[in-house]
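In: with the input below, show me the fold.
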Amino acid sequence: MKRVLIIGGGPAGLMAATQLLKSDCEILLLDHKASVGRKFLVAGDGGFNLTHSETPSEFRDKYDSEWIRQTIRQFSNKDWIKFLKQIGVETKIGSSGKIFPADDIKPIQVLNAWKSFLEPKVQFLLNTRFVNFDHKQAVIEREGKSEKMDFDYLVLALGGKSWPVTGSDGAWTAVFEQKMIELTPFQASNSGLVLYENWLGDLEGKILKNIRVTCGNQSCSGDLVCTSYGLEGKPVYAVNGALRKMEKPVFKVDLKPQMSLEKVFEVLKKAKNPSQGLKELKLGEVAIFWIRNFVSKERFLNPKELAKAIKEFPIGIRGFRPIEEVISCAGGVSVSEISASGELNRFPNVFVAGEMIDWDAPTGGYLIQGCVSSGYVSGKAIKLSIMN
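Out: All right, here's what the predicted structure looks like:
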């Protein structure tokens, strides 16, 4: 009987195991924490967003990598919802189109249902740390002792580097570097932005409502929260990718996206003075602070120029929040090093899955979906190999 080792008990590892349940193989799932799915549960603290109800093509467009888009073609958001129903987890669609567990179903209940589905076939080895691997053996550490485990197939689902308290500390990168496997350096994703101090004022806790943020070809509407260091909120998370590519990162804020440039200009032109015009536009405290402090006097007194500033307000950033604080990260194993199923080119029958791989996506259910889809393609490839 073939032996499959899966190291990493997050959504990617669990889904890889799920695909092998009907295969003639021994499945061992290892995790270095005392329980599986730690990050899965933490992600559910603020509302357990499992995926999104968009059409498949709209959904795939949210990802930055063709590799991950192709995995989602094989295991889509609709497939994920169907599987959840199979294990007894009903779902609902929120007002924004996001998919959540049905009322009163908590994250731990979703995880327990999944574990119960796996347990008749899968052996869980917890408090077991990954150390190294070669073509036929994985080196692990348990109870302070190192040991080697033989495998026919190995799935590494070791996570990225964000939220290391949950287990995804990126320590595995040293092993991959030794094996000359190309890695893209990890960077914070879906991160709050750190602004220069003169932008902060006395704004901590204030909300900038109903704005639109744009950077390059990335754009997102919503609210922003001012913090002691800068800004948090979905609109700035959505443009992280574009900002990371810029030598001097700058994004633009449309402070009045509900009105065209022409209409904003008309309001300002008819007002007695610029201050009266800003009040009539109902821009709010944060927007007015920025305009008064960072729009030149000449532009402020010119209705046409002030309207342009309101519609395209540029903000430069100092950087991102530390990767240890953010929900996700970009970077990891380069897709040039793997097949469509995540198999390492240099190590046949060794697969990588989930956040180990260099792909990125916004919040809103896309991160979990990317992980389960990549776990699916790895598990499916192993299942087909065993059958053949």
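In: please count neighbours and contacts with C-alpha atoms only from this point.
Out: Noted.
In: for stretch 197-208, measure first residue to last.
Out: 18 Å (Cα to Cα, to the nearest Å).
In: okay, helices next: where are they in the stretch 1-150 of the chain?
Out: 11-19, 38-42, 56-60, 66-74, 77-86, 107-118 (DSSP state H, counting those that start in this stretch).
In: and the last one with helix 77-86, angle?
Out: This means helix 107-118. Here the directions of helix 107-118 and helix 77-86 differ by 80 degrees (axes from the mean of the first three to the mean of the last three Cα atoms, to 10 degrees).
In: quick one on the thing from earlier: among the helices of the stretch 1-150 of the chain, which is nearest Val286?
Out: With respect to Val286, and counting by Cα to Cα, the nearest of the helices of the stretch 1-150 of the chain is helix 38-42 at 31.2 Å.
In: what is the closest one packed up against?
Out: In terms of contacts (3 or more Cα pairs under 8 Å, 6 or more residues apart in numbering; DSSP states H and E), helix 38-42 is packed against helix 107-118.
In: give me the contacts around the helix it packs on.
Out: Ala17, Thr18, Leu21, Gly37, Phe40, Leu41, Gly44, Phe48, Ile87, Gly88, Val89 (Cα atoms under 8 Å, 6 or more residues apart in numbering).
In: thought the last one was touching Asp103?
Out: No. Contact status for Val89 versus Asp103: not in contact, 10.5 Å apart, counting by Cα atoms under 8 Å.
In: higher neighbour count, these two?
Out: Val89 (19 against 9; other Cα atoms under 10 Å).
In: contacting residues around that one?
Out: Pro101, Ala102, Ile105, Val110, Ala113.
In: please give the structure of this sequence too, so both can be compared:
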Amino acid sequence: MPPPNVAPDALVIGAGPAGLMAAEELVKSGAQVVVIEAKPTVARKFLMAGKSGLNVTKDEDWETFVSRYDCPHLRPILQDFGPKEVQAWCRALGQEVYTGSSGRVFPVAMKASPLLRAWLQRLTSRGVEISTRWRWTGFDGSALTFDTPAGPHTLAPKVTILALGGASWSRLGSDGAWVPWLREKGVEVTDWQPANMGFRVDWSSHMTPYFGQPVKGVALKVCSSRISSTPRTTPPRGVHEVLDEQRGEFVISAKGLEGGGIYSIYKYLRDAYTLSIDLLPDLGQDEITRRLSKIKPGDSVTNRLRKLGLDPTRIALVMEFSRAEPFAHLKNLPIPLQGPRPLDEAISVAGGIAWDALTPDLELKALPGIFAAGEMLDWEAPTGGYLLTAAWATGRWAGQAAARRLQETPPRT
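Out: Prediction:
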């Protein structure tokens, strides 16, 4: 860690993907770089995200890729470091990647830890210092204050990059504690909203055996009607405009619904639009009627649903939300959602530092010499490699801009 009263050329606060990428760009320019991390170890959210397979980016045509981000300000940043550059960067660290059938790109090793180990080795070999258990606590004039294992400390580096994450998964380090400190300095920060999150459902005890079970072979529809406290045995009637429809799967949890299929349409659902499920997307209504006519009328409801091709989990959903008319809503089973899961449980967030508060270099207009990167910025994107690509890209962009600023700064006397 830096000795008392000696400031590094460049300070990076936050040792996640964006912060480490910024540090890499700065040290390449010849700067003395110190990375500060509040947790005992670095990149905790990155490692957690890679436990089930590290999805580093999405290999698809450029216009499709950039359209996934609801933020035009990211366009030049992603043009500079997009899917092809991410893959080349991974390979340069000795981590070969491959593209899955969905276009998602993964390291051959699948996990995040081999990539992180190789990256940290390269950074430290180039002179980057990493100090853990240093928690940023705000400002003392223009200097930055920290709680450290040795007590309070103050630093006044030539340039600073903030890469503190958003406000989800606080146990991994992203707690949003920095928001009031920047607002006090005149930096506009928009309020947080959860992104890529699950939704609450008020299940009956009938559903308890299915908690943790995936729901596969369905299509998820977002409709223009909205549901509030709809009785589960009488789904709303009528035809409503379908705003979006996605094939996908999701998981039934004790708290509600979560998983990739839900995350693909979360923006609509966050605005309280109706979710309905097509339980038999490969069969038209006429074919379902024909098949039902050939099933013995004396069969139980459960047996008739099974003969139509529904597995026990999908049958359970029918009985939960359409018990009175179990065959009437197989193509359009409304699910009454009770709102999104809490912010801290979301995979990512919307909101953060407003783009009007930043220069094109990601420098805070109200705080010259301080840059921001990663999920601190006001953007959102779906899962599937988009989040990680933008974190790396904005960290790289801010790091390069801070390096240029250092070259313009007179030497310390």
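In: of the contacts of Val89 of structure 1, which ones are shared with structure 2?
Out: Contacts conserved in structure 2 for these, using both residues aligned by TM-score structural alignment, their matches' Cα atoms under 8 Å: Pro101, Ala102, Val110.
In: top of those by number of neighbours, please.
Out: Busiest of the kept ones among the contacts of Val89 of structure 1 [other Cα under 10 Å] is Pro101, holding 23 neighbours.
In: counterpart of it in structure 2?
Out: In structure 2, the residue paired with Pro101 of structure 1 is Pro107, using TM-score structural alignment.
In: so Arg396 of structure 2, which state does it fall into?
Out: helix (DSSP: H, G, I helix; E, B strand; the rest coil).
In: residue contacts, the most centrally placed residue in structure 2?
Out: Nearest to the mean C-alpha position of structure 2, counting by Cα atoms, centre = their mean, stands Ser348 at 3.4 Å. Counting by Cα under 8 Å, 6+ apart, Ser348 of structure 2 makes contact with Gly166, Ala167, Ser168, Pro194, Ala195, Asn196, Met197, Glu375, Glu380.
In: now do 7 Å
Out: Ser168, Pro194, Ala195, Asn196 (Cα atoms under 7 Å, 6 or more residues apart in numbering).
In: swap in Ile277 of structure 2?
Out: Taking Cα under 7 Å, 6+ apart as the test, what Ile277 of structure 2 contacts is Val218, Ala219, Leu220, Lys221, Lys331, Asn332, Leu333, Pro334.
In: now do 10 Å
Out: 218-222, 245-247, 314, 317, 329-335 (Cα atoms under 10 Å, 6 or more residues apart in numbering).
In: ok, of these, which come out buried?
Out: 218-222, 245-246, 314, 317, 329-335 (16 or more other Cα atoms under 10 Å).
In: the residues you listed in helices, which ones?
Out: Residues of these located in helices (DSSP state H): Arg314, Leu317.
In: what distance do you get for the closest residue to Leu164 of structure 2 other than its chain neighbours to Gly151 of structure 2?
Out: Closest residue to Leu164 of structure 2 apart from its sequence neighbours, by Cα to Cα, 6 or more residues apart in numbering: Gly14 at 4.9 Å. For Gly14 of structure 2, the distance to Gly151 of structure 2 equals 19 Å [Cα to Cα].
In: do a quick rundown of the strands in the stretch 51-200 of structure 1.
Out: 51-52, 91-93, 98-101, 122-125, 128-133, 137-142, 145-150, 153-156, 183-189, 193-195 (DSSP state E, counting those that start in this stretch).
In: picking that back up, okay, the contacts of helix 107-118 of structure 1 in JSON lines with distance to Arg73 of structure 1 next?
Out: Listed next are the contacts of helix 107-118 of structure 1 as JSON lines, based on distance: Cα to Cα, whole Å:
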{"residue": "Ala17", "distance to Arg73 of structure 1": "20"}
{"residue": "Thr18", "distance to Arg73 of structure 1": "18"}
{"residue": "Leu21", "distance to Arg73 of structure 1": "22"}
{"residue": "Gly37", "distance to Arg73 of structure 1": "24"}
{"residue": "Phe40", "distance to Arg73 of structure 1": "23"}
{"residue": "Leu41", "distance to Arg73 of structure 1": "26"}
{"residue": "Gly44", "distance to Arg73 of structure 1": "25"}
{"residue": "Phe48", "distance to Arg73 of structure 1": "23"}
{"residue": "Ile87", "distance to Arg73 of structure 1": "22"}
{"residue": "Gly88", "distance to Arg73 of structure 1": "24"}
{"residue": "Val89", "distance to Arg73 of structure 1": "23"}
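In: nearest to Lys256 of structure 1, of those?
Out: Phe48 (31.0 Å).
In: counterpart of the closest one over in structure 2?
Out: Using TM-score structural alignment, Phe48 of structure 1 sits opposite Leu54 in structure 2.
In: can you check Ala17 of structure 1 too?
Out: By TM-score structural alignment, Ala17 of structure 1 lines up with Ala23.
In: what about that match, neighbour count?
Out: 33.
In: equivalent analysis for the one 4 residues further on, please.
Out: Using other Cα under 10 Å, the number of residues around Val27 of structure 2 comes to 22.
In: any idea how far Trp181 of structure 2 is from the alignment partner in structure 2 of Val335 of structure 1?
Out: Under the alignment (TM-score structural alignment), Val335 of structure 1 maps onto Trp355 of structure 2. According to Cα to Cα, Trp355 of structure 2 stands 17 Å off from Trp181 of structure 2.
In: between those two, tell me which one has more neighbours.
Out: Trp355 (18 against 13).
In: burial of the closest residue to His206 of structure 2 other than its chain neighbours, as a residue count?
Out: The shortest distance from His206 of structure 2 to any non-neighbouring residue, by Cα to Cα, 6+ apart, is to Glu320 (7.3 Å). Each residue near Glu320 of structure 2 was counted by other Cα under 10 Å, and the total is 19.
In: show me what contacts Glu320 of structure 2?
Out: Trp203, Ser204, Ser205, His206, Met207, Arg232, Thr233, Arg314, Pro326, Ile335.
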